[in-house]
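*Asks:* sequence? don't have it. structure:
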């Protein structure tokens, strides 16, 4: 659907027109989730792109709650980065018809009042679109949420949104293929192809990837955006990627035509939203999705009971399925973007990929194609984990 412009939307800055002497004429992107799809889409504006992915649309991406926001326990530089990504998602939506992106905002009361107030003061000082709302105002924003579960007050963030991430990833890939000549290959990447001749400093350059069936796919540059799959791939080159997997459960109702929710609700009991494309109610036990435990179906049933209880008319909802996604979490919670330690290979691994994918695609494309690195990327380099050793 075509959505209203994002409130932060400004004109998109163009990439510099002065290209380096040898910008890559062929780039290989490993990974077809929302991050890999955004990278492929941005790169395809500038060069020839081949995407290699075992699952176009992603592995973690389809199991994401997919809340587009800039909030929650982030240092200022990361908050700024996420705000830029929110702006850029709106710009992308203007170019890709029907991108399932909706700026409905969110209402939050997931923290103790003192923590919520601290969060409010900090983010207001940073200029975030955040307003304190009382019980009556929350019920006016979300009349479909049962009044007995509404707190005395919460925070409304009007500039936040949701994205049907796996659908959007596929749309970005399709758009890159249809209008910019990109190529998508469904295969499993098992290693890298490197130049035979050593560079002046004794290193070798990555010149492509090797698939499970032994096929070599060559390129002038490779971007590794394979989520948790990036960890063993870099390990084949002796490079440690400090990223762990964190599981989270989400439940989904069957599609409904009725409008239950206008925003993302991030409450002290659960986080819940209604999907844009099918009208499903999607919920997790907390913002991160909740640990599925040893009895996932039992946990899913319990979570569905909570959803039915907090929504007006919730008893009419029908349970459909649960998902257990494994998020790629860098050890310090900050995305890893940029140099991998191998010439010719860029890495992009993070949670939350849905919020960050837009700006990651734009800034890494600029870096790869022009050699110009946006100052914001300095805080996201892999080598930060080696400093101080």
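*Replies:* The structure has been received and is ready for your questions. What you are looking at is a predicted structure, and each value in this text was computed from that prediction instead of being measured.
*Asks:* make it CA atoms for all contacts and neighbour counts henceforth
*Replies:* Will do.
*Asks:* all strands for the stretch 151-300 of the chain, in order.
*Replies:* 153-157, 161-163, 183-186, 189-194, 206-211, 216-218, 221-224, 243-253, 264-266, 271-274, 281-284 (DSSP state E, counting those that start in this stretch).
*Asks:* can you give the contact residues for the fourth one?
*Replies:* Meaning strand 189-194. The contact list for strand 189-194, computed with CA atoms under 8 Å, 6 or more residues apart in numbering, reads 30, 52-54, 204-212, 216, 218, 233, 236.
*Asks:* okay, one more to line up with it:
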């Protein structure tokens, strides 16, 4: 006897559920397993009338006669409270899920009763059964603030993260999120209007450094940049990263204090590090741990690795809208080729993130910031490190190629020729003007959007520097359900 199966993703809302159930009736299926908690009884009546066997996963249904596979959600919640209490925890909160469905209400009942039994005060928030909904709930009850003091956050009652994740943007940040989430086991769809790294990622100078004095909400995140790229390089051998170190100097007479990972070096040391310099400065800041990446090459490797872990990749497919279901939850994204369903959507689309957010009534305070990048023909080995001066940021990217980040191609060309021996024949090959996504306060915007369950933002300046770290942390939040303290200063609700 041969059998066949139909599988339907009903996470996008009621119309797809009805369409699937209607098709099941038309095909005269022998049986249906319903594993969605919010399917109304009325929708099952045509199936039952047709003679099909129906099994529901969850709590018993009072309006229909179906077989049920269920768990004792009330007992599970009570046991979880008892376990945490036995381990010495006393301030116990719960994100219960929607109380209109049985799992949410049963868990809340078990939680409340168990806290009464132990003489504790209940502290709960009603959420939705999505990853971003859970993250928003945790932040609302103060988890982000708690982890700054105590990183031992216990997570027992969270539902499994919705497996269908859509990442909008295959630049280096979106590619990193897609790779890390797919590697962690999520069902990932990555969509981009162009090619991997084809947007502002391609216009980045791509200096990766964790050295120096760091301030601001993302200081801890930036401090991990080089370590995260070393980790990523171990996972993806051959990743195009060059660890050359960086040299920085200005025209000031006295050197600044060295920050973490930095050393103040004299002219002789500078000359040894950069032999082609005409006039080595009296001092320079040497950061031996710094490096640079081929940003497009890294994005391409991340996308290929995400695909190898099962991600579906849609390139040259512009997202025209982000869709919500009848309950206001994220349902996926619309493209010219149709709807790409997903219960969670990560917007990592650079400056386009603002417009996509605005279509949902969400303000994303990001503006385009000009990013000039010049490509130069130069002798092999002219520049050996990442060089940062008042005139330019400069590094060698191939035997006969330099790239420079500066304001004027003419002034940059003149400065390079006057700074290095053997640079008289250096030529300007091309000029690109990218548009970096610059948040209003200069800090990354990373995290769930409370007013749109299922929406998650990942947009920032220094995207290349932070991509390896941010991709891993965002994947942990969305796949594992953690709340990452390193991202606590980057949340969208700070605006």
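*Replies:* All right, it came through fine. In this text the structure is predicted, and so the values were computed from the model without any measurement.
*Asks:* which of the strands of the stretch 151-300 of the first structure sits closest to residue 173 of the first structure?
*Replies:* strand 183-186 (7.8 Å; CA to CA).
*Asks:* what range does stretch 358-378 of the first structure cover in the second structure?
*Replies:* Across the second structure, the stretch matching stretch 358-378 of the first structure (TM-score structural alignment) is residues 468-488.
*Asks:* other residues contacting that stretch?
*Replies:* With CA under 8 Å, 6+ apart, stretch 468-488 of the second structure has contacts from 131-132, 134-135, 138, 143-145, 147-148, 151, 155, 158, 160-163, 173-181, 184-186, 217-218, 220-221, 224-225, 228-229, 232, 446-447.
*Asks:* just the buried ones from the residues you listed, in PyMOL syntax?
*Replies:* Entered in PyMOL, the line below selects the buried ones among those, by 16 or more other CA atoms under 10 Å:
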select buried, resi 131+132+134+135+138+143+144+147+158+161+162+163+173+174+175+176+177+178+179+180+181+184+186+217+218+220+221+224+225+228+229+232+446+447
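*Asks:* quick check: residue 217 of the first structure vs residue 369 of the first structure, distance?
*Replies:* Using CA to CA, to the nearest Å, residue 217 of the first structure is found at 20 Å from residue 369 of the first structure.
*Asks:* of those two, who's got more company?
*Replies:* The neighbour count for residue 217 of the first structure versus residue 369, taken as other CA atoms under 10 Å, is higher for residue 369 (22 against 18).
*Asks:* quick check, that one in a helix?
*Replies:* Yes. Assigned with DSSP: H, G, I helix; E, B strand; the rest coil, residue 369 of the first structure falls within a helix.
*Asks:* how about the strands in the stretch 1-150 of the first structure?
*Replies:* Under DSSP E, counting those that start in this stretch, the stretch 1-150 of the first structure gives strands at 26-30, 48-53, 67-68, 101-102, 106-108, 130-134.
*Asks:* most packed of the ones you listed?
*Replies:* Highest mean neighbour count of the strands of the stretch 1-150 of the first structure: strand 26-30, a mean of 26 (counted as mean count of other CA atoms under 10 Å).
*Asks:* give me the packing partners of it, helices and strands only.
*Replies:* helix 34-44, strand 48-53, strand 221-224 (3 or more CA pairs under 8 Å, 6 or more residues apart in numbering; DSSP states H and E).
*Asks:* mean deviation of it from the second structure?
*Replies:* Following superposition, strand 26-30 of the first structure is found to deviate from the second structure by 0.8 Å on average (mean CA distance after the TM-score superposition for the first structure).
*Asks:* what span of the second structure lines up against that strand?
*Replies:* Residues 164-168 of the second structure are matched to strand 26-30 of the first structure when aligned by TM-score structural alignment.
*Asks:* from the contacts of stretch 468-488 of the second structure, which land in helices?
*Replies:* 131-132, 134-135, 138, 143-145, 147-148, 173-181, 220-221, 225, 228-229, 232 (DSSP state H).
*Asks:* and stretch 131-149 of the first structure, which residues are buried?
*Replies:* So for stretch 131-149 of the first structure, counting by 16+ other CA under 10 Å, buried means 133-135, 138-139, 141-147.
*Asks:* stretch 90-105 of the first structure now?
*Replies:* 90-93, 96, 99-105.
*Asks:* kindly report the same for stretch 320-336 of the second structure.
*Replies:* 321-324, 329-335.
*Asks:* what about that stretch, start to end distance?
*Replies:* 7 Å.
*Asks:* related to what we said a few turns ago, hmm, who's touching the match of strand 26-30 of the first structure?
*Replies:* Contacts of stretch 164-168 of the second structure (CA under 8 Å, 6+ apart): 174, 177-178, 186-192, 319, 332-333, 340-349.
*Asks:* residue 364 of the second structure: which of the buried residues of stretch 320-336 of the second structure is nearest?
*Replies:* residue 322 (14.5 Å).
*Asks:* for the equivalent of the closest one over in the first structure, give its distance to residue 325 of the first structure.
*Replies:* Taking TM-score structural alignment, the alignment pairs residue 322 of the second structure with residue 192 from the first structure. Distance of residue 192 of the first structure to residue 325 of the first structure, given as CA to CA: 27 Å.
*Asks:* picking up where we left off before, determine which two of the buried residues of stretch 320-336 of the second structure are furthest apart.
*Replies:* Across these (CA to CA), the longest gap, 18.4 Å, separates 329 and 335.
*Asks:* that's a helix at residue 22 of the second structure, yeah?
*Replies:* Yes. Assessed with three-state DSSP, residue 22 of the second structure lies in a helix.
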